[in-house]
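J.: sequence and computational prediction follow.
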Amino acid sequence: MKIKRIFAPDIRQALRQVRETLGSDAVILSNKKVDGGVELMAAIDYDAAAFADEPPPPAQSVSHKVRPLHQEERPVAPTRERDSKVASVTELKEQVVPKVEWSQDPVLVEMRQEMKALRRMMENELSGLSWREMADHKPENRDLFRKLMELSITPDICCELVELVSDATNADQAWRKALYHLAAKMETVGDDLLEQGGVFALIGPTGVGKTTTVAKLAARFALRHGTHQIALISTDNYRIGAQEQLNTYARILDVPVRTASTREELAVALNGLTGKRLVLIDTAGMSQRDVRLSEQLSMLDVAGQGVRSFLTLSAATDYSSLIQTIGAFGTARPEACILTKVDETGSLGGALSALIHKALPLAFVADGQKVPEDLHLARSHTLVSKAVACSTGEGGYSDEYLALALGGARANAHG
């Protein structure tokens, strides 16, 4: 096996030297950063048989002296101590040497770590190269990518938007077209779902404002069709004061309200409200990690009642938590989403990205506590304008972070 040490200013030149010196069959043994660049250890004629399974070493043998037995001597009766020694010798002979798992082999563990480090180094180099190429060839695209990232939009969506407006003639046109395409990626359902009537359950995690949103929807419907066409049901037996809060809203709106703790009670309540055009169900808020979540969602599966669901989400929640929440509540098959607390968030980009990635339609937006004034039909262009208004543009991302984000987005798009 021939081993050679390679020095180069960066990883790309080092790999090129390896190919030129040792050929395309060379194996990278190690890599590390040094003053002035990187150092690689590469080998050719690599002996793969060195890592083949080796037979386990033979069991250790126990040597002991054996005194010949004379004819006139009689065997000594075995004692407990002698039995113990014989048993220990037998156990030692039968002992099986444990086989070393290759996943725990120190050499392979070290090689995996080296390969991961090499991969990270290459990804960083490629990300920096993509960022520099964008700056050299299309600096306006780099500026646009930076502005979109400042909205807290995920890098993959930002990258798609930049590519969609590559034909723009100036920076202002590119920005306006990018926002237009961002709004077009969002799906809204309008007011038709609620106007048609039916039985709707508001589901979602704790603290997103489901009870207040139920009151807003009820008031909005009552203003158009009268209070005699609507009824409310509460299934929240976990939060202290939840049913009292809904009862207060029901008294103000002058609409009937029922409570249900089980699926059977919910079926009875719905059967008693068959004459109502719209029935809204306020459910218990639970974390996406709560083990009782599936039990609560299954309660809404009332045979023959056609319960439909709206997923209520807070715009102040971070992107990763929104993704987890949408996935956890997906078993209830929500038809649309209601985005609350738009007035409390410093950035809407995470919420917009989550809705786009999960292809979840948006029905209503809530931006305050007033009933029903602070509930609005979802308009994608209006929400994108709010996202821009929320972004101050201060404390932007560094070039290093943006380069990694761009590289990761392009790697995911092609991988």
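T.: Great, that's in hand. Quantities reported herein were computed from a predicted structural model and do not represent experimental measurements.
J.: hey, let's count contacts and neighbours off CA atoms from now on
T.: Will do.
J.: so what's residue 232 closest to, chain neighbours aside?
T.: residue 257 (4.6 Å; CA to CA, 6 or more residues apart in numbering).
J.: one more to weigh against that first structure:
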Amino acid sequence: MKVKKYSASTMGEAMNKVRTELGENAVILNSKVSYTGGFMGLFKKKMIEVIAAIDPDVENEKMEISRVKTKSSASIIQPVTEKKEENKSNRLVEEELKELKQMITTLRSKNQFEKFNEDVQEILFHLKNHDVSDSALFQLGNQLEKKVQDGAMPVDGRDEWVTREVKHFLHHHLRGIELGGISYKRKYINVIGPTGVGKTTTLAKMAAEAVIERRMKIAFITTDTYRIAAIEQLKTYAGLLNVPVEVVYKIEDFKKAIDKFIDYDHVFIDTAGRNFREKKYVEDLQKVIDFDHQMETYLVLSLTSKEKDMREIISQFSSIHIDRFIFTKIDETSSYGSMINMMSEAGIGAGYVTNGQDVPEDITEVNENEVVRLLMKGFCHERSSI
């Protein structure tokens, strides 16, 4: 039997201590009131002393009785309660199935590269964590496996060798797909895409390069008349760059703006961000902008988006000729494989990646070195921690 003594200023406080430590089935063996402290018999503090105990065997027996009672009472629970319990049970089953599916996916992921050498597996798993497509990874794995078997992988400088091999693979994987920023061969630079991907800020960064680094005479056109804030945002950037901006509502306004800026080197065009699932949005866009007019068009995609959504966006804008992708918000994700997957599937290269809101700093022109740098980020650290 477990026996303990408790002291408190009130009986309620003492009982709370007993319940907390010994539980509801504790037995009070004795209690008394005592007085402590004080001065010359005055101001003494009242204290309650309680001696409590619990028998482990009795406690176990009561728990078993409680369990049986609970089980028995379950048979007479009202139908509404049974329905609630059934729903709760179904939710638990669904959660367990979801966890099981995730576990199976993880196991498959761990085993899918088992045919490759351990060194090759390490590289593939790293790129898998970046969400590079399985088809690309198996192609890379086959190439690396042959070279590793032939003894081409050095002991010293291994990471540099791996980086070169990944770059070499991407060069062939993206063969015929052009990378790089504005060509400046066409007068009009246009950005399109869904809402929330950062089109206006990205356009301002691109325009800043033309003004500050290339000393070009540029202007802005915006068709984003749905959001006053977007117009004001572009006007703010225009003011900072000391360039004019025209707001257009229909194709006639667009043609007038083109005539107005006929003597300018380049015109940067901002478009409204709308729900990309609405085909009408793309149709409305084509009613306002003449895409055949010396236009270089960039489709802006956020790397925080799901690949499924990216594919839908690309499909929705397929009626418009897209020259390059721009991938934004790379600072908000640690996975960059979607860039490779989208470029490979669509046959369209990337012009820029952006990593913040600062204009003009947070933008980088895309080339093979930049793509490899992003994909191999953390690889050396991962290896050193194994």
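T.: Received the coordinates, thanks. Treat the numbers as computed from the prediction; the structure is a model and nothing was measured.
J.: where do the strands sit along structure 1?
T.: Ranges of strands in structure 1, per DSSP state E, are 2-8, 27-34, 37-44, 198-203, 230-234, 257-259, 278-282, 307-314, 336-340, 362-366, 375-377.
J.: tell me what the second one is packed against?
T.: Taking 3 or more CA pairs under 8 Å, 6 or more residues apart in numbering; DSSP states H and E as the contact definition, the neighbouring helices and strands of strand 27-34 of structure 1 are strand 37-44, helix 106-137.
J.: if I look at the residue nearest the centre of structure 2, how far off is residue 332 of structure 2?
T.: Taking CA atoms, centre = their mean, the centroid of structure 2 lies closest to residue 304, which sits 4.4 Å from it. Distance, residue 304 of structure 2 to residue 332 of structure 2, using CA to CA, to the nearest Å: 7 Å.
J.: same question for residue 220 of structure 2.
T.: Between residue 220 of structure 2 and residue 332 of structure 2 the distance, using CA to CA, works out to 28 Å.
J.: higher neighbour count, those two?
T.: residue 220 (25 against 12; other CA atoms under 10 Å).
J.: just tell me what the more buried one corresponds to in structure 1.
T.: Aligned by TM-score structural alignment, residue 220 of structure 2 pairs with residue 232 of structure 1.
J.: surely that match and residue 283 touch.
T.: No - here residue 232 of structure 1 does not reach residue 283: they are 11.0 Å apart, not a contact under CA atoms under 8 Å.
J.: hmm, back to that, in a markdown table: the strands of structure 1, plus distance to residue 272 of structure 1.
T.: Output for the strands of structure 1, formatted as a markdown table (distance: least, CA to CA, whole Å):
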| stretch | distance to residue 272 of structure 1 |
| --- | --- |
| strand 2-8 | 80 |
| strand 27-34 | 73 |
| strand 37-44 | 76 |
| strand 198-203 | 13 |
| strand 230-234 | 10 |
| strand 257-259 | 10 |
| strand 278-282 | 11 |
| strand 307-314 | 15 |
| strand 336-340 | 27 |
| strand 362-366 | 28 |
| strand 375-377 | 29 |
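J.: among those strands, which comes closest to residue 289 of structure 1?
T.: Checking the strands of structure 1 against residue 289 of structure 1 by CA to CA gives strand 198-203 as the closest, at 14.5 Å.
J.: which non-adjacent residue is nearest residue 190 of structure 1?
T.: Nearest to residue 190 of structure 1 is residue 363, by CA to CA, 6+ apart, at 5.8 Å.
J.: the one you found matches what in structure 2?
T.: Residue correspondence to structure 2 (TM-score structural alignment): residue 363 of structure 1 is matched to residue 351.
J.: count residues in the vicinity of that match, would you?
T.: Neighbours of residue 351 of structure 2 (other CA under 10 Å): 23.
J.: report the contact partners of it.
T.: Going by CA atoms under 8 Å, 6 or more residues apart in numbering, residue 351 of structure 2 touches 179-182, 298, 324-326, 365-366.
J.: distance check, it against residue 364 of structure 2.
T.: From residue 351 of structure 2 to residue 364 of structure 2 the distance is 9 Å (CA to CA).
J.: likewise residue 252 of structure 2?
T.: Taking CA to CA, one finds residue 252 of structure 2 at 35 Å from residue 364 of structure 2.
J.: of these two, which one has the most company?
T.: Between residue 252 of structure 2 and residue 364, counted using other CA under 10 Å, residue 364 has the larger neighbour count: 17 against 13.
J.: what's the counterpart of the more buried one in structure 1?
T.: That one, residue 364 of structure 2, aligns with residue 376 by TM-score structural alignment.
J.: rewinding a little: looking at the strands of structure 1, which is nearest to residue 170 of structure 1?
T.: With CA to CA as the criterion, residue 170 of structure 1 lies closest to strand 362-366 of the strands of structure 1, at 32.0 Å.
J.: what is the orientation angle of the closest one with strand 307-314?
T.: Computed by axes from the mean of the first three to the mean of the last three CA atoms, to 10 degrees, the angle separating strand 362-366 of structure 1 from strand 307-314 equals 50 degrees.
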